[in-house]
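> What follows is a predicted structure for the sequence shown.
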Amino acid sequence: MRILIAEDEVHLAEALSQILKKQHYSVDVVHDGRDALDYAMSGIHDLLLLDIMMPELDGISVLKKLRGEGISTPVILLTAKGEITDKVTGLDHGADDYIAKPFSTEELLARIRAALRRKGEVIPEDALTFGDIELNTAHLKLAVRGKELKLNLKESELLELLVTRKQAVTSKEQIIEKLWGFDSDAEYNNVEVYISFLRKKLTFLHSTVRITTIRGVGYVLEVTE
């Protein structure tokens, strides 16, 4: 899952990024409201952490513009302010939650998990299942009928994306945007390499799940008999 951190305090933003990466989230970081809006408008993020006080555009203004454009990505506001009006204004304009600085790592992660649950997403520490496979995204493990293999982060993220999209076809463009970010220089062959890695691991585990290529469209998970 991909999270956007919009925080003008560079050291805090970097600390948050490291915390989330250790939980196996993919992370983008920006330091002003204008960049936050540009990134968030891409629609590739599963959750946004928006600081209220940012240069260019404040967090509330970013939130208003996103909701006005129909972007429903969950938003948690970060604020150092204690005034109840900031919290009420944020919630009234579509924020899903808020957290006042300073905050504990445990509280932040709990609020992120809660926001993702409300959206209907499967949070990373849960086990995802499809056919006979079980993917543990918290520990980067793929299991089939009790036999398991360790995945690297990109393999886990790719398989998670395919599983959560169920039997919808996922294009290479969608995979690149979700796993590397919309401004990444990753290319189609990067996707093909990780698809190949996953196919080999599914075969090794004797899974009935296959990653099928829909020529000219993308990839889809299927269960074979």
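All right, it came through fine. Numbers count the residues shown, from 1 in each chain.
> hey, let's count contacts and neighbours off CA atoms from now on
OK.
> In whichever helix in the chain runs longest, which residues are buried?
What stands out as the longest helix in the chain, according to DSSP state H, is helix 188-204. Neighbour-count burial for helix 188-204, with 16 or more other CA atoms under 10 Å as criterion, is recorded at 191, 194-195, 198-199, 201-202.
> Check stretch 41-60 too.
Residues of stretch 41-60 classed as buried by neighbour count (16+ other CA under 10 Å): 41, 43-54, 57-60.
> Of all the residues in the helix or strand just after the longest helix of the chain, which ones are buried?
The first helix or strand that comes after helix 188-204 along the chain, using DSSP states H and E, is strand 209-214. Within strand 209-214, the residues that count as buried by 16+ other CA under 10 Å are 209-211.
> what about versus this one:
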Amino acid sequence: MRLLLVEDEVDLADALAEGLRREGYLVDVARDGASALAAAAASDVDVILLDRDLPILSGDAVCRTLVSQGYPARILMLTAAGTLDDRVAGLDLGADDYLAKPFAYVELLARIRALGRRTGADRSRAVLEHSGVRVDVVRRVAERDGAPLRLTLKEFGVLETLLAAQGGYVSADDLLDEVWDEPQERTRGVVKIVVHTLRRKLGSPAVIHSAAGHGYRVGEL
């Protein structure tokens, strides 16, 4: 998996790049926002580790540009600003995840692995649609029959994963692998709760169905 690390703090960038390469990742490094866009255009990147406070062009501007162009890589925002408003603002720009500095290296690795699992077929399609439910995976918006849906990150992740299955069943364990990073939350009960709230927000008639031993799917009965 190829990573693009965008970080202007030289010592931090060098240390992270060295550690990630030891983990087996291919790592490109950019020191500013303009260089980040050039590096992204020059190679196929799976995950971008994007510092929000960058010279020349801010991380926000880089994220906004990549998302508007439909660039397929997952974006993990790295920033010293860790308030709830900061996290929401970063995610609203189109970032897939957000990690506040200082962070534990093992948590960074876990976030990268989770984002890496979510690259591929589902991400290569900008829009996923089935049974009147539509998700734009680049703009991070969802709707049913043209009406917008206000979803939490977990609800959006579950819906995205189910739609990517194109009517097939997705097990609770697979949903945990795709959507949940937090070890303490990785239980089937948590999946059941999120699916319940997602069904409620999607309204009637129900489009998320379950079958014992198979999991969940989006489609008609």
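That came through, no problem. From a predicted model like this one, the values you see are computed outputs, not experimental measurements.
> Can you calculate the TM-score here?
After superposition, the two chains reach a TM-score of 0.53 (TM-score structural alignment, normalised by the length of structure 2), with 121 aligned residues with a CA RMSD of 1.3 Å.
> hang on, the earlier thing: just the buried residues of strand 209-214 of structure 1 now: which is nearest residue 91 of structure 1?
residue 211 (41.1 Å; CA to CA).
> The closest one and residue 178 of structure 1, how far apart?
18 Å (CA to CA, to the nearest Å).
> State the number of residues packed around the nearest residue to residue 98 of structure 2 once chain neighbours are set aside.
The shortest distance from residue 98 of structure 2 to any non-neighbouring residue, by CA to CA, 6 or more residues apart in numbering, is to residue 77 (4.6 Å). Neighbourhood size, residue 77 of structure 2 [other CA atoms under 10 Å]: 24.
> What's the average distance for the helix or strand harbouring residue 77 of structure 2 when superposed on structure 1?
Element membership for residue 77 of structure 2, per DSSP H and E: strand 74-79. When structure 1 is overlaid, strand 74-79 of structure 2 sits 0.3 Å from its aligned residues on average, using mean CA distance after the TM-score superposition for structure 1.
> what about that strand, distance to the chain center?
9 Å (CA atoms, centre = their mean, to the nearest Å).
> Residue 116 of structure 2 contacts residue 49, correct?
No: the pair residue 116 of structure 2 / residue 49 is not scored as a contact, 11.9 Å apart, by CA atoms under 8 Å.
> May I have the residues that are in contact with the closest residue to residue 72 of structure 1 other than its chain neighbours?
In space, residue 72 of structure 1 comes closest to residue 66 once its chain neighbours are excluded; the distance is 7.6 Å by CA to CA, 6+ apart. Residue 66 of structure 1 sits next to 37, 40-41, 72 when contact means CA atoms under 8 Å, 6 or more residues apart in numbering.
> export these to CSV and tack on distance to residue 129 of structure 1 and secondary structure?
Listed next are the contacts of residue 66 of structure 1 as CSV, based on distance: CA to CA, whole Å; DSSP: H, G, I helix; E, B strand; the rest coil:
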residue, distance to residue 129 of structure 1, secondary structure
37, 34, helix
40, 29, helix
41, 30, coil
72, 26, coil
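> Out of these, the closest to residue 2 of structure 1 would be?
For the contacts of residue 66 of structure 1, the closest approach to residue 2 of structure 1 (CA to CA) belongs to residue 40, at 11.1 Å.
> The longest helix of structure 1 aligns to what range in structure 2?
Aligned using TM-score structural alignment, helix 188-204 of structure 1 spans no residues in structure 2.
> next one: stretch 154-173 of structure 1
Counting by TM-score structural alignment, stretch 154-173 of structure 1 falls onto no part of structure 2.
> List the residues that contact residue 10 of structure 2.
Counting by CA under 8 Å, 6+ apart, residue 10 of structure 2 has contacts residue 31.
> State the helix or strand in which the residue nearest to residue 72 of structure 1 lies.
helix 59-68.
> circling back to that earlier point, okay if I get the buried residues of strand 209-214 of structure 1 as CSV plus distance to residue 155 of structure 1?
As requested, these are exported to CSV (distance: CA to CA, whole Å):
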residue, distance to residue 155 of structure 1
209, 15
210, 15
211, 13
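> Residue 92 of structure 1: which of these is nearest?
Residue 92 of structure 1 lies nearest to residue 211 out of these, by CA to CA, at 42.9 Å.
> need the contact list for the closest one.
Residue 211 of structure 1 makes contact with 195, 199, 219-222, according to CA under 8 Å, 6+ apart.
> repeat for residue 99 of structure 1
Residue 99 of structure 1 neighbours (CA under 8 Å, 6+ apart): 76-79, 108.
> okay, how far is it across stretch 209-218 of structure 2, tip to tip?
With CA to CA, one end of stretch 209-218 of structure 2 sits 6 Å from the other.
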